[in-house]
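Engineer: Fold the following.
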Amino acid sequence: MAQLTDDCFAFSGDLLPVDEALSLLTKRLTAVVGTETVSLSQARQRVLAVDVIARRNVPPYDNSAVDGYAVYHADLNADAETVLPVRGRVAAGHPLNGPAGHGEAIRIFTGAPMPDGPDGGPDTVMMQEDCREEDGKVTLLPGIKSGSNRRKAGEDVGEGDLILKAGTRLEPQHIAMAASQGLADLEVYRPLRVAVLSTGDEVFEPGCDLPAGAIYDANRHMIAAMLENMGCSVQDKGILPDDEDSIARALAEAADENDLIVTSGGMSVGEEDHICNVIRQSGELNFWRLAIKPGRPVGMGQVKAGDGRVVPVFGLPGNPVAAFTTFTLIGYPMVQVMAGQENCPPRRYAVVLDADYKKKKGRREFVRARLTGRDESGLPKAVKHGASGAAIISSLVGADGFIDLGEDTTQITAGTVVDFLPFSEVLR
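Structural biologist: Below is the predicted model:
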């Protein structure tokens, strides 16, 4: 388990482009979680901690890819039917008892081991649809290539191959690969422990009566759900009042019990934005002024845990869309690295803008958009969805992802090909 440094978020400068922020994060952060061994049934969505090297070939022996007849290709007529006696039967799990000789066919079924014999044994399998068996003999059609329908040992995986790379977030296909090697368990990283909290006297828990001038806490539940999708162990620290003593106690407790703290609201410089002062007093605070819209300065800080660990604090904006956007772009890769997962930037896709759009120069804009079909060339079409405000949650609900517009872009017209970041790339 690695230890973060006190200055892992240090940055000096004005507006910071998103790509530079991501580069700084990936260079300065490292995995901070220990490892444990879990069974295959518990391994899905966990992050693999060590490379897995193949211990055996897959398949372990030459076998048939179809139901049919195993023969020596040299015994077949090139231009006419061939008739051979059927001398045995091979099914999966039941090898032929003895060698197969030239001049005979062996009835074989999918997955069954190819019989042994002279010259390496039969080398070709004729599908049963191309054969006729009568009175203990089989008639085979001409034209089949040598080696057809024969799966060779190790054609999928060879002994000694790297089959699963450390840092892989395990999905069903990875579980299948491990199982094919006879592995009953895997060494994985422990889930990243993340404390999530909100601040503000005006913020209330859903389900309660809402006083005048108050709002329900959407951000904390949204961010917790995003973290849980990533396999994190989330500790809900609730809503903190605008009181420095309460915030200081909550941050200290969260640091002792977690690897990362994610806050929402209270990160500005107003009189009631106390969380900044608390972080400064107990650790270090860096504001990253990201050149993005929606979004505003993102608080990146560190506090010391009782055991001496440096625990990062990621302070999100209070507006839900801004919080969603900054967590998607910055929090997602940050959590990936800290959790031991290989940093895999979410894939973007080419789409065609379905309407004209204007923006200011100097900020990278992430426009909530929905897909509306395809153009004549087959590319998906995307159109801005909902109002542009950083607090308009409905613009997220009806959208499929972000249109990604660069800092230098000011005006684009319908029909322009642009980058599109689907929510499905990060909300999984």
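
Engineer: make it CA atoms for all contacts and neighbour counts henceforth
Structural biologist: Will do.

Engineer: For Q302, pull up the helix or strand it's in.
Structural biologist: Assigned by DSSP states H and E, Q302 belongs to strand 298-304.

Engineer: How much space separates the most centrally placed residue in the chain from K304?
Structural biologist: Geometric centre of the chain, nearest residue: R169, 6.1 Å, by C-alpha atoms, centre = their mean. Distance of R169 to K304, computed by C-alpha to C-alpha, to the nearest Å: 29 Å.

Engineer: Check R368 too.
Structural biologist: 37 Å.

Engineer: and these two? which has more neighbours close in?
Structural biologist: Taking other C-alpha atoms under 10 Å, R368 and K304 do not tie; R368 has more neighbours (29 against 19).

Engineer: Please provide the structure for the following sequence as well, for comparison with the first:
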Amino acid sequence: MSEQIKQPLKTASQALEILLAKAQNVKETELVTVQDALYRVLAVDQVSHVSVPPADNTQMDGYVMRAADVKEIGAVLPVSQRIPAGSVGVTLKPGTMARIFTGANIPDGADAVVMQEDCEVLTQPNMEGLDYTVRVNQIPNSGQWVRRSGEDIQAGHVVLSKGTFLRPQELGVAASAGITHLEVFRRVKVALFFTGDELTLPGQPLKPGGIYNSNRDTLLACIKSLGCEATDFGIVPDTLESTRQTLRQAAIGHDLIVTSGGVSVGEEDHIKPAVSAEGSLDMWQIAIKPGKPLAFGQIPKGSSDQTWFMGLPGNPVSSFVTFLLFVQPFILALQGRKNRPLQRFPLKANFVWTKPDRRNEFLRVRINDAGTVDLFANQSSGVLTSAAWGDGLIDVPAGTKIAEGDTVHFMPFSQFFN
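Structural biologist: Predicted structure coming up:
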């Protein structure tokens, strides 16, 4: 019998390329109010039917005038009208100015605003606040302190495009264009379960040889932070049949199944044979640390429909890091979000790393007050406090040593959520 040829491990970039090539965003959409659209993904382009601002207006409280009427500092002009925000003035008479307040429309015939701090009232206004004179202590330029019509949004233009992730600022843009409802993709539905007879839920007594299941709360929080609907199938007994049965149940009504544990090659690791028996397993091991074992495949949920499957390692840091690097971008693709490459910021190392691995390493670090990065002392894949302590990861290529002061590539945790 010939020996099976051992396949080379995939790099992180190769694995992610495979994942994103297969992911297709959900098709179903729903119409929601702007207030209910927070952290959803826009399904259609939004065109504004109004310009913002709709007319030229002033950025400042002050006086609006013709710039050509003020040829020298100290010019004195009479105030012919008063224009509060929300009202429309009349055409400005040559040689006069108007008192104007922030947000008010620029009247016809005027082209510049001088702040009230640069003007000096010389005579008292009448009962209507008019017919007084003002000295202008600045020579204005045409267009000074004037917001132009449509400088933010132009009528007929796309103001928010399909695939936009709707944060508070995008909802404000929609509101400024007068939009009340947005068509968004439905939420991605993710099923989650865990394998390992040693696992115990917090609040229950630990049995001999048991540990609390930290991955449950970590991964549920990660999934929910991305705006997904999450279904927790709990801890599954370490048997092949139990794993297969849960896979079949989880496939129904979900777009993605995520598991933690059981993806190694031990006798009690049943994820790989279970997924292979129920569906297909497309990917197996990745050349990263932490997180070498990573499974990806499909589970059928009907005659022609499939649910995606991603199996993560059981060690808590490995599970967390592989979620960030692979599950998170895969979910974004299912949601229909625009492609957003991970950011890596060059920072200086405030540590030394003298024992490089043959795999691409992702080390937990924190930015210090000097703007350099400190390394958590224990980088074991079982030490989850390293992730809670840290601000992010540094991406260390295989075989790379780090000396103090070297530039490292920092990936903040904040970019992975929302």
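
Engineer: Got a TM-score for the two of them?
Structural biologist: Here the TM-score for the pair of chains, by TM-score structural alignment, normalised by the length of structure 2, is 0.93; 405 aligned residues with a C-alpha RMSD of 1.6 Å.

Engineer: just to revisit the earlier point, mind checking what the residue nearest to the centre of structure 1 lines up with in structure 2?
Structural biologist: R169 of structure 1 maps onto F165 in structure 2, with residues paired by TM-score structural alignment.

Engineer: residue in structure 2 matching H102 of structure 1?
Structural biologist: Checking TM-score structural alignment: H102 of structure 1 goes with P94.

Engineer: should've said P191 of structure 1
Structural biologist: Checking TM-score structural alignment: P191 of structure 1 goes with R187.

Engineer: Contacts only, for its match.
Structural biologist: Residues in contact with R187 of structure 2 (C-alpha atoms under 8 Å, 6 or more residues apart in numbering) are 40, 227-229, 335.

Engineer: ok, and the closest non-adjacent residue to E244 of structure 1?
Structural biologist: Excluding the flanking residues, the one nearest E244 of structure 1 by C-alpha to C-alpha, 6 or more residues apart in numbering is H274, at 5.7 Å.

Engineer: okay but that neighbour is in contact with G266, surely?
Structural biologist: Yes: the pair H274 of structure 1 / G266 is scored as a contact, 6.2 Å apart, by C-alpha atoms under 8 Å.

Engineer: returning to what we had before: give me the number of residues near the match of H102 of structure 1?
Structural biologist: If we define neighbours as other C-alpha under 10 Å, then P94 of structure 2 has 13 of them.

Engineer: Next: the one 4 residues further on.
Structural biologist: Residue crowding around A98 of structure 2 was assessed by other C-alpha under 10 Å; the count is 25.

Engineer: so which strand or helix has it?
Structural biologist: strand 97-100.

Engineer: Same question for T91 of structure 2.
Structural biologist: Assessed by DSSP H and E, T91 of structure 2 sits outside every helix and strand.

Engineer: Could you do V262 of structure 1 as well?
Structural biologist: Counting by DSSP H and E, V262 of structure 1 is found in strand 260-264.

Engineer: returning to that earlier point: the residue nearest to E244 of structure 1 pairs with which position in structure 2?
Structural biologist: Taking TM-score structural alignment, the alignment pairs H274 of structure 1 with H270 from structure 2.

Engineer: for the closest residue to the match of R169 of structure 1 other than its chain neighbours, what are its contacts?
Structural biologist: Leaving aside its chain neighbours, F165 of structure 2 sits nearest to V41 (4.7 Å; criterion: C-alpha to C-alpha, 6+ apart). V41 of structure 2 makes contact with 162-166, 184-185, 335-337 under the criterion C-alpha under 8 Å, 6+ apart.

Engineer: hmm, back to that, out of the contacts of R187 of structure 2, list just those in helices.
Structural biologist: The members of the contacts of R187 of structure 2 that map onto helices under DSSP state H are Q335.

Engineer: Distance to W308 of structure 2 and neighbour count for the contacts of R187 of structure 2 - can I get that in CSV?
Structural biologist: What follows is the contacts of R187 of structure 2, written out as CSV (distance: C-alpha to C-alpha, whole Å; neighbours: other C-alpha atoms under 10 Å):
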residue, distance to W308 of structure 2, neighbour count
R40, 21, 25
G227, 18, 20
C228, 15, 20
E229, 15, 16
Q335, 13, 29
